[in-house]
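[1] Need a 3D model of the following:
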Amino acid sequence: MDQAKIHENTFSNDPKERLDALRQLKNNFNFLPRKKEAWNDIIRLTIDSNKSVQNQAMIAIDSVFRFVPEKIQCWADIVALLENKEFELRSSAAKSLYYAFQYTPKEENVWYDLSRLAKNKEKEVRKNAAYSLISAFRYAPNKKEAWDILHKLSTDVESEVRFSIAHEIGTVFRHIPDKEQALEDLFKLAGDEESTVRGATARSLIIAFRHLSENQQKDVWDPLLTLIEEESISVREEAIGSVLSEIEYLPEDYKKQAWKSLHKLRDSNIAVQITFLNFIPSAFQYLPDKQQAWQDLIILIENKNINVEYNAVHFLGSVFQHVPDKLQAFDDITQLTKNDDLNIRKHASSSIGYVFEHITEAEKNWEFLHELSKSNDIYIRSGTAKSIGIAYPHLSGRNKKQALKDIIRLATDNESIVRSEAASSLVYFVSNRSENCDKKAWDVLHKLTDDSDSSVRSSVAITISIAIEDIHEKKQAWNDLIKLSTDENISLKNKATFSLQYAVPHVPDKKQAVEDLIKLIEEKDGNVRANTVNALCRIVPHLNENNRSRVFKIIHSLIENNDWYVLPDIARSLGSVFQYIPEKEEAYKDLLRLKESDNIYVKVPATRSLGSIFIFKASQAKSEEEYKKELESAINYFEEAVKVSIPFNPAQFCLPFYRSFYTIIFKEQKEATEELEEYLEDAKSAIEGSENKKLLIEAVQNLANALKEVQNAENINLHAMKGELNFYREYCEYAAELMRDAEEAAPFATATIRKGLPILDRKLKSLLEEIQEKAKTACQESQGTDTEEIACAVSQKVQKWEISNPAGMAEYIEDISYSLKGKVQSHPENEYLLRKIELMKNETDLTKKFQLLSYIIGEIPTIKVVSEETVREGFNKIRLDIAAVDEKIEKINISLKPGIREELIVSVGPKIGGVGFEHTITIPLQEISYSELKEDLNKIMGVDIDRLSKLPKRLVEKIKGYLIKTGRIDILKKLT
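    Sure thing, here's the model as predicted:
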């Protein structure tokens, strides 16, 4: 780069050459050796005689300010532009100050300038000064002086300035020293003559509400209700949206009052109704009168405005779980399937599936859904195909068989929209592990890869990518995805290749998968290549070192060739897989290069990836000093990444967490507490507007809880700090995936990511470590004893466990529960331990499950174990005993025992002294469960029975099986 030539061209008489010089200065500023000279050239060109040159120079200021070495002097240069005679230049300079302020928030000279600029005669300058003051208020060296400036601006003659205060002041309310005055200002702004100011005030009032005393909340509430019921439509929209977005945090009395006002608006302006509906899904569970809210939704569906009715019917399925009268709600949905509007019919029929998880009479309702699947209306059949999939996990065995038949029929429907929806629903069936359902469903799904309609084939690609982990025929599934990735239809091709990244970790032949992906890299379509790059990066952790190097060489060559289609994806992915790449130094240099790209969609993810790399490096540090240094470097990169505005920047999510983590580890307690309070607000602000906001808020809360645990820990040594940081790095990477653009991270991607979102629980982490250590000890102690086989098998199994997602962790417990129950003999000495195993299996709290397992593993060396020989002899004896039994009994007494789990009590023989029976057995209902169990039990309760054969046949077989399994031949003899 010839900086001397660029400098010379800034003096050219040809404006085109001056513009070209500006472009080179802006795009290459960080590479230039004489940055001060380059900055002066840009400042000089801001007062160029040519307007285009002026405008481009002001744009360049915003781009390069973060790279200038002497920021205070450069800040002063921008301030000087405010004295220029030209209004447009002064206005641009005011905006530039706002951007520049992000890089100098703690400089006292800058705060002094802002205080002066807040009194500037130009409204644009005052407005941007207000935004700047608020954005960094917590860093103000003198918060009282900063507040005095904002207070004065709240009464500015220009409504745009008052709007900036009204809209933003709530975000820093907790830091304001004079909260009483701040409230007074907000009350005045709530009555402002300009509707935009009044509407903006609602946002600040509701955000501030959480930080107020009870008396202050009472004072704020009436102005808020007034804004909700305002005549101005725009004010009502803003107020309703603000209140619903924060209703979760309102005390119960205020929720009721808010709902009373909101309920009045159900039949008002259409724009207000749509605002109401946009916030209802996330707010519904916190509403005080959910039944009324449901009825309001039903009424709004009858609205003749297509936007209102579409939004209302669209949310029925998502809020159904919170409705008190679910049978009535179900009836409402069934009525909507007969609506004249085809969109309402379709969405109503697709909402029915959500019913089955939440109502006790789901079995009876299955017939209705079954009949809908045979409707002549293609939109109802399409919606029903979706509902059958959602309902499937909650159906009985008999109805599951019919559901499979129905979904197979719909998957071969004449209409493509029906087949497409059925293909999507097959995801629930190919994961099933009973009655050969998964094989039948897979065969249908596999055939649909050759469907004549591309939308159906697209649905197939998505379904395979979600379900491949559970599909038996993984190799065929992968081959189907590769085939769809080379389809002639470009839209399908893009979706299929995008899905590869979620399927590739589960492919059995990783080496072949790499070969398949390498071929796709040669495709002409840029999006296909970009998607393939993502898949290649996703497979890296699952490869051996040679293949990892091979993949990295391919990625490196794409960077060298400057393939701009794939560079954003490489920049984003390299940070996630850096730890697995053998050529770490080369990967690091590649990211440094990408960080300097002119394209912000390459620059920002590359900068974030560099932050991730240094988080990893900190987790590998050998000293506390090195740990601190690497963590600081990571935070610096994240800070740099958030300073460039792109939609849903993942760095905005992780930066507040790492910054808070650093403060808690290395700074004073008081400062750490303040930082922790900031974290939730900053992180939630970063995810505003994301399609996956609900999941991200859950992730934010989990990270906040983790920060509190770290803060409360008495001593954290280097080993612990490294472990914590690596753990949280993985969590942030998952959350970052959820920040991706909604169109790109389609629903199937979100489902896959959500499934993999790790548990963030330090207590659970330490419990797992304790279990693994205990299991090792139990294996060692049991050497040469009857318990050696089980103790060492359990130890081998739990050593492979790691903190993952809730479903995966629960599955660990489920698997080991059955292993233990199969090995632990039904013996008086084992009775207590067996109860613990059963309790562990049924416990819903994951932490408690692991606490129980920790106890159980410690007891393994003391248990009585059933040897294979004993089991074989026992079954032979059972067969002989059953064949020889002809003794009858006078009476069988059967009763149900309530409790944390229902149990069947079977007592036989005469009472002894009138207080008991000769033989009694307690059977947990879940051990003999089948779909018609309760129906059969109702038939026999209170009925005298003298032999087992008089019980319903299904119940007889279940009881026999249980008694044989538990070795209770004494009872079986009496029952036969």
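[2] contacts and neighbour counts: CA atoms only from here.
    Noted.
[3] what secondary structure does S375 sit in?
    Under the three-state scheme (DSSP: H, G, I helix; E, B strand; the rest coil), S375 adopts coil.
[4] ok now do it, which residues does it touch?
    Neighbouring residues of S375 by CA atoms under 8 Å, 6 or more residues apart in numbering: R381.
[5] same question, I464
    V427, A477, L481, A503.
[6] Widest-spaced pair of the residues you listed?
    Greatest spacing in the contacts of I464, by CA to CA: V427 and L481 (14.7 Å).
[7] Which positions within whichever strand or helix holds E630 qualify as buried?
    In this structure, E630 sits in helix 624-642 according to DSSP states H and E. Within helix 624-642, the residues scored as buried using 16 or more other CA atoms under 10 Å are 627-628, 630-642.
[8] now, among those, which is nearest to I390?
    Checking these against I390 by CA to CA gives V642 as the nearest, at 38.9 Å.
[9] I'd say the closest one and C654 touch.
    No. If you go by CA atoms under 8 Å, V642 and C654 don't touch, sitting 10.0 Å apart.
[10] ranges for the helices of the stretch 701-850 of the chain?
    Taking DSSP state H, counting those that start in this stretch, the helices of the stretch 701-850 of the chain run over residues 718-738, 747-756, 762-781, 788-798, 806-823, 831-842, 846-859.
[11] buried ones in the third one?
    Same thing as helix 762-781. For helix 762-781, the neighbour count (16+ other CA under 10 Å) marks 762, 764-765, 767-769, 771-779, 781 as buried.
[12] structure for this one too, so we can compare:
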Amino acid sequence: MVDQEKIHNQCLSNDPKERMHALEKLKNFFSFMPDKQQAWNDLHRLTSDEDSYVRDSAVKALDFAFTQVPDKQQAWNDLIRLTNDEKDKQQAWNDLLKLINNKDHDVRSSAVRTLDSAFSDIPDKQQAWNDLLRLINNKDHDVRSSASRALDFAFIQVPDKQQAWNDLFRLTNDEDWLVRSSAAEALGSTFSQVPDKQQAWSDMHRLINDENIFVRISATLALESAFSQVTDKQQALNNVLRLTNNKDHEVRSSVAYALGSAFSYFSDKQQVRNDLLKLTNDQNSSVRSYSNHSLGRISVFMASKAETEESYKKELEKAIKYFETAAKEASCDNPAQFCLPFYRSFYSIIFKRQDAKEEVNKYLEEAKAVIENSKGKKQLFETVQYLAEALKEVQNIGNLDLSGMKDELSFYRKYCDYAAELMSCTDEKAPFATEILRKAASSST
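    Presented below is the predicted three-dimensional model:
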């Protein structure tokens, strides 16, 4: 019978030999400990021991104990906190890699979820990058998925950008669609640091014709992320606009969304509007919805740049009409349904001099109904509350001049765009598509 109380007391001893003895007992008999959570706490405490031998031995024992501790989330948090200590960061990363290869699926799942956050704390980032590349070939789908999604975050921090770029280029030809999709996404989000931008742009276009739909979507949205960094924007615009005729409605939907997000970068803004107007007549409901939503966003942007109050009012009215049309299309978590109540209430307070309290209550009721079943409900509710307060503030300011109206609209526009990030569809059968859409929305203008 294991005397856990005695072992616990030895862990608190002033004698490092006793603490080391307790550590050996914890490591060898962890499976037999009556209170495994207490045993884990004792083991974790020893990872901060003043004696380096005790500390290092405790860290190395964590991966074995992790598989048996009842509260794995708390245990994982404990492990990650080790990366706050400079001397243990590399060891913690090594232990993370061990856990990723653990035979227990729950252990692997807990470990891979923190790959990107752990990467920042690793001293040897080139080695960590190489570790990521190895994990991309792991037989476990969750491991490959998480390692692939960490590419863009890791690329920014890896010292040898040329080598990392060569690695990304190679991954765009990987046989696994998940890897190709992540590589495309990484090229878009890290485009400003890619040495050969022309090659990267060509690769993203090549992947738009990939056999896998998620790769095509990811590549399309990557073009939007990279657009601001392209030298020949007119040629880039022409390339993107050609995609509005793509045979896949998912690509056309992504292009419609991307055109709204990157609108401010285009020199020929009327051409963009015209192409989006064509897409509002698309046979696919999703394409029509995203096209009208983007036109609404564009009108809000144009209102924020208006030179007369008449133009400001006209563009805001256009935006509301586009959002109304987009909101009528049947699609899960339609972002236009979130934008519409706010801009409608904003317009009523500014131009109809409606009582703010009445409009705020109306807005809250409509917005809460829209987000009720959304996956990002908590964050969306916080945004709703903030925008509700914003409506009150607009009323309190009184009569705004054109400059004031433009400033207010520019500021609140960002919050509605943030909501679009959280309102992407959350089909559980396609979680990777959800991640692609969510990340794309975060680069809104």
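[13] quick one, helices of the stretch 851-976 of the first structure?
    868-884, 933-940, 953-966, 969-975.
[14] Which one of those helices lies nearest to S499 of the first structure?
    S499 of the first structure lies closest, by CA to CA, to one member of the helices of the stretch 851-976 of the first structure: helix 933-940, at 42.2 Å.
[15] which bit of the second structure covers the closest one?
    Counting by TM-score structural alignment, helix 933-940 of the first structure lines up with no residues of the second structure.
[16] quick one: the helix or strand hosting Q198 of the second structure to the first structure mean distance?
    Per DSSP H and E, Q198 of the second structure falls inside helix 197-207. Relative to the matching residues in the first structure, helix 197-207 of the second structure has an average distance of 2.3 Å after the fit, by mean CA distance after the TM-score superposition for the first structure.
[17] what's the following helix or strand after that helix?
    helix 213-226.
[18] sorry, back to before: want to throw the helices of the stretch 701-850 of the first structure into CSV with distance to I352 of the first structure?
    Formatted as CSV, the helices of the stretch 701-850 of the first structure follow (distance: least, CA to CA, whole Å):
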stretch, distance to I352 of the first structure
helix 718-738, 28
helix 747-756, 19
helix 762-781, 37
helix 788-798, 41
helix 806-823, 25
helix 831-842, 29
helix 846-859, 30
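[19] rewinding a little: relative orientation of the helix holding Q198 of the second structure and helix 213-226 in degrees?
    Angle, helix 197-207 of the second structure to helix 213-226, by axes from the mean of the first three to the mean of the last three CA atoms, to 10 degrees: 150 degrees.
[20] Give me the distance from helix 197-207 of the second structure to the chain's centre.
    Here helix 197-207 of the second structure is found 22 Å from its chain centre; the criterion is CA atoms, centre = their mean, to the nearest Å.
[21] what's the burial count for V360 of the second structure?
    The number of residues packed near V360 of the second structure is 23, by other CA atoms under 10 Å.
[22] correct me, but it touches S345?
    Yes. Using CA under 8 Å, V360 of the second structure and S345 qualify as a contacting pair, with a distance of 7.3 Å.
[23] Identify the contacts common to the two.
    With CA under 8 Å, 6+ apart, V360 of the second structure and S345 have common neighbours L391.
[24] now the residue nearest to the spatial centre of the first structure: how far from E625 of the first structure?
    Compute the mean C-alpha point of the first structure, and by CA atoms, centre = their mean the closest residue is L695, 3.2 Å away. As judged by CA to CA, to the nearest Å, L695 of the first structure and E625 of the first structure stand 35 Å apart.
[25] Please apply the same query to Q217 of the first structure.
    The gap separating Q217 of the first structure from E625 of the first structure is 47 Å, by CA to CA.
[26] cool, and P758 of the first structure?
    From P758 of the first structure across to E625 of the first structure, the span is 29 Å (CA to CA).
[27] Just give me the match in the first structure for Q283 of the second structure.
    The alignment partner of Q283 of the second structure in the first structure, by TM-score structural alignment, is D598.
[28] now S254 of the second structure
    By TM-score structural alignment, S254 of the second structure lines up with D569 in the first structure.
[29] can you list the residues that contact whichever strand or helix holds that match?
    Using DSSP H and E, D569 of the first structure sits in helix 567-577. Here helix 567-577 of the first structure makes contact (CA under 8 Å, 6+ apart) with 530-531, 533-534, 537-538, 540-541, 555, 558-559, 587, 591, 594, 601-603, 605-606, 608-613, 733.
[30] just stretch 423-431 of the first structure next, same as before
    Taking CA under 8 Å, 6+ apart as the rule, stretch 423-431 of the first structure contacts 385-386, 388-390, 392-393, 404, 407, 411, 437-442, 445, 448, 456, 459-460, 462-464, 466-467, 470-471.
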